[in-house]
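1. requesting a structural model of the entry that follows:
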Amino acid sequence: MWTNDEPSSVAGLPRLASGALMALAEARGRLAAGVMPVAPISLGLGEAVGGMLAGDVVAMADLPARTLALRDGWAVAAEAVAGASPYAPILLASQPVWVEAGDDLPPGTDAVLGQEAIPDPEAPPGRIRVVEEAPATEGTRGAGADLSRGQNMAAAGTRLAPSRILGLAACGIARVDVRRPMVRLVATGPAGAAVCAALAAFIAADGGIAVQTRQPGRHADAVAEAILGSPADAVFVIGGTGFGRTDVSAAALTLAGTVTAHGVALRPGETAGFGTAGGRPVLLVPGRPDAALASYLTLGRPLLGALAGTRATDRRIAPLLRKIVSTLGMSELVFVQCRPEGIEPLGSAEIPLHRLALADAAVLVPPEREGYVEGTSVEIIPL
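-> Alright, predicted model coming up:
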């Protein structure tokens, strides 16, 4: 089981009162304050997939460079075969040029007829019958139709998806500059291993690289040493964020650096915290799975985005299929399942694991609202 990250009192640490919780909006701003995007690295296309592009990728030439045939057939001038049919064939003085898909169209041609359009291509000159017509550009792709010189193929701050590789490679682009922040995950107890594995997957999907350290145990000194350990752009400490006897994450961060906040007005995830150590941001992530995921989506992902130089994406809006009830004064993350007709809330705070496993998005209810009525269109956070 994970550690109980609920607030409680313990010698040397204050009890976490609701009034001491930092507002989520303030926590986001202070966590990312002063954070600059990591240095870009040049990678081959295969290695760069998943990274955030450090600059716009622009086509350096038209693609294709010249008009191409899209199918095998006869290259003709459309005007010369206009009106051709089996009942009114057009006779050609010479056999047209046969082209294969991908060939340049010969000068003076602008369409490609199928093989059956000329039943007897070996007939004497002047007796070669064309029995089908073709409009101009039929069976062809014009110069620059795929990409035009100077066209932005992928914008800075967007994730390089596998679907982009075809276009980039076709343009002769073999390498791109990407940013891939490295996040060190430190689990303070055995139960944190499962949460670490899940967060590592989310970090990779969001363009980062997750590196897991050996579990330092429940000793503040050991956790502090792990925080200051191997190089990383940020550190996430998993578990031990509460105020119980074995919860040492905040104390460890105090030893390693500075605690900026311990306790955020977020449900689930009240015991999250953050600070800095060794010149790097450190996020304290509760060990309970729903609280860990909520903390990552609302604090960890924005921090990773700041390190990666992530570009803002369009908001996704969907209607609620059931109402959401929330508590005033707390930002509440409600996990939902997306359906064709809208989104279905899966529960409130402290959602059980078997329900959390069904989630594919979440809704963040701001602290000034008591929830949303059924049918309200709300912004969703994709998982």
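2. only C-alpha atoms for contact and neighbour calcs from this point on.
-> Noted.
3. how about the strands in the stretch 251-383 of the chain?
-> Ranges of strands in the stretch 251-383 of the chain, per DSSP state E, counting those that start in this stretch, are 258-262, 266-267, 273-277, 280-285, 316-319, 324-325, 331-339, 342-345, 361-365, 371-372, 377-382.
4. the longest one packs against which elements?
-> Yep, that's strand 331-339 we're talking about. Contact here means 3 or more C-alpha pairs under 8 Å, 6 or more residues apart in numbering; DSSP states H and E; on that basis strand 331-339 packs against strand 266-267, strand 342-345, strand 361-365.
5. quick one more, to check against the first:
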Amino acid sequence: MISVAEARARILAGFAALPAETVALPDALGRVLAEPVTARLTQPPFDAAAMDGWAVRAADIAGATSDRPVALRRIGESAAGHAFSGSVGVGEAVRIFTGAPVPTGADAVVMQEDCSADDASVLIGRAVVAGRFVRPAGFDFPQGRELLPKGRRLTARDIALAAGGNVPWLSVHRRPRVAVLATGDEIALPGDPLGPSQIVSTNALGLCALVATQGGTAHNLGIARDTVDSVAAMAAGAAGCDLLVTTGGAAQGDYDLVRDVLADRGVSLDVHSIAMRPGKAVMFGRAGTVPLLGLPGNPVSTGVTAVLFLRPILRVLQGLPPDDGEGPRRARLGTALKANDRREDYIRATLTTGDDGIPTATPFDRQDSAITSLYAQADCLIVRAPQAPAAEAGAVVDIVPLSGGALNL
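-> This next block holds a predicted model:
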């Protein structure tokens, strides 16, 4: 067996960022930029009002107070999309609305609450300095400025920013294409009739969903039966994908055929057993031109190993670092833990945050790798190094958050 760290290093060494493609801005949510986004215009493109009110020359109202307002001649109006075409001279004012261009000659805006007007004039009841409530051209960004860096996964806010920069198309890394193959005579699809010795298949659907959350495209190849021909034929459906992920059949039982079948067809395995719990039976290699990641059959083992190995692969393929950096990486133990053995342990736990803002990770009492109901409730995995001594409640431990992905606001 090899360590988790060594397995990750070997696995991730086989991947690099996928080529770029150009997509329309509305289709770019969750994608990763292959090139930076640069503003194609200055925003705002003109001096704009930050308030509804009156565009004035600050010098004209220097002595204005609520008791002694200054009267100015009303000469027009500037609204968003309908700029005033003239200029403001001495003793003149223009009615203006938020976002509208500030007329030539005016250098400040007085809020409408400090003014009263009729059809011919306006009384200004407060003095303002030049620039008051005026957003100068380029206040947000100038043309040519980098708005979003290469390697950024695009959020809804990023889409809005790129739109503000008048950028209709973006260069992003191609979505990873992942083929998912479940194996085993004992499993059937949800909703299908179950035989007396069968259970519902959960792993493939969970893996496809994980691929989608991480920005990839999953291709569910179905369920291969426990025969050499079935496993080989269905695995061939991964042709053209960036990765084949299998679940089940990676251990050393009489019916665990995936490793033997693929090895008979020239598949080279670089990883085949990892000192971890859950998930010892993980394998990695290459099936022809397609990288292969074989995950265990126990559903929680599948989920944990997918988080530790599949998720970082998908990130690297999209031009991201293997780990997302989102969420806490350390927490206090909510309950004591006994000493660990020779395998690295990944303990399912919930997270709560105390008044001091420090998260507390509380392990579930049951950690069996078949209990999917508790895994669905988990917020993180507590990482226990091999031979780690017993830890008391309140001790600080490393954790792996079970969150983060392509759809981040």
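6. residue in structure 1 paired with residue 255 of structure 2?
-> The criterion is TM-score structural alignment: under it, residue 255 of structure 2 has residue 246 as its aligned partner in structure 1.
7. just checking, that match touches residue 218?
-> Yes - using C-alpha atoms under 8 Å, residue 246 of structure 1 makes contact with residue 218 at a distance of 6.1 Å.
8. between those two, what contacts are shared?
-> residue 240 (C-alpha atoms under 8 Å, 6 or more residues apart in numbering).
9. can you count the residues close to residue 263 of structure 2?
-> 15 (other C-alpha atoms under 10 Å).
10. circling back to that earlier point, now mean neighbour count too, for the helices and strands packed on strand 331-339 of structure 1, in JSON lines please.
-> Formatted as JSON lines, these follow (neighbours: other C-alpha atoms under 10 Å):
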{"stretch": "strand 266-267", "mean neighbour count": "25"}
{"stretch": "strand 342-345", "mean neighbour count": "21"}
{"stretch": "strand 361-365", "mean neighbour count": "21"}
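11. would TSV of these with distance to residue 355 of structure 1 be doable?
-> Output for these, formatted as TSV (distance: least, C-alpha to C-alpha, whole Å):
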stretch	distance to residue 355 of structure 1
strand 266-267	16
strand 342-345	10
strand 361-365	12
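12. nearest to residue 197 of structure 1, of those strands?
-> Smallest distance to residue 197 of structure 1 across these (C-alpha to C-alpha): 18.9 Å, for strand 361-365.
13. if we can go back for a sec, and residue 273 of structure 1, which of the helices and strands packed on strand 331-339 of structure 1 is closest to it?
-> strand 266-267 (10.9 Å).
14. that older thread, wait, is the match of residue 255 of structure 2 part of a helix?
-> No - counting by DSSP: H, G, I helix; E, B strand; the rest coil, residue 246 of structure 1 falls outside a helix, being coil.
15. which residues does it contact?
-> Neighbouring residues of residue 246 of structure 1 by C-alpha under 8 Å, 6+ apart: 218, 240.
16. most centrally placed residue in structure 1?
-> Central residue of structure 1 (C-alpha atoms, centre = their mean): residue 206, 4.9 Å from the mean position.
17. that residue corresponds to which position in structure 2?
-> Residue correspondence to structure 2 (TM-score structural alignment): residue 206 of structure 1 is matched to residue 214.
18. got it, and residue 288 of structure 1?
-> Per TM-score structural alignment, the equivalent position to residue 288 of structure 1 in structure 2 is residue 298.
19. nearest to residue 294 of structure 1 among the helices and strands packed on strand 331-339 of structure 1 would be which one?
-> Going by C-alpha to C-alpha, the one of these nearest residue 294 of structure 1 is strand 266-267, 7.8 Å.
20. who are the neighbours of the closest one, in terms of helices and strands?
-> strand 331-339.
21. mean shift between the strand it packs on and structure 2?
-> Strand 331-339 of structure 1, aligned to structure 2 and superposed, deviates on average by 2.2 Å (mean C-alpha distance after the TM-score superposition for structure 1).
22. residue range for that strand in structure 2?
-> Taking TM-score structural alignment, strand 331-339 of structure 1 hits residues 344-352 over in structure 2.
23. can you list contacts of that stretch?
-> 3-4, 275-278, 304, 359-364, 367, 374-375, 377-386.
24. which parts of it are buried?
-> With burial defined by 16 or more other C-alpha atoms under 10 Å, the residues of stretch 344-352 of structure 2 counted as buried are 344, 345, 346, 347, 348, 349, 350, 351.
25. identify the residue of structure 1 aligned to residue 156 of structure 2.
-> Per TM-score structural alignment, residue 156 of structure 2 is aligned with residue 162.
26. my read: that match touches residue 49, true?
-> Yes - between residue 162 of structure 1 and residue 49 a contact is recorded at 6.1 Å, counting by C-alpha under 8 Å.
27. out of those two, which sits in the busier spot?
-> Counted by other C-alpha under 10 Å, residue 162 of structure 1 and residue 49 do not tie: residue 49 has more neighbours, with 20 against 12.
28. assign the aligned partner of the more buried one in structure 2 to helix, strand or coil.
-> Using TM-score structural alignment as the criterion, residue 49 of structure 1 maps onto residue 29 of structure 2. Put simply, residue 29 of structure 2 is coil when judged by three-state DSSP.
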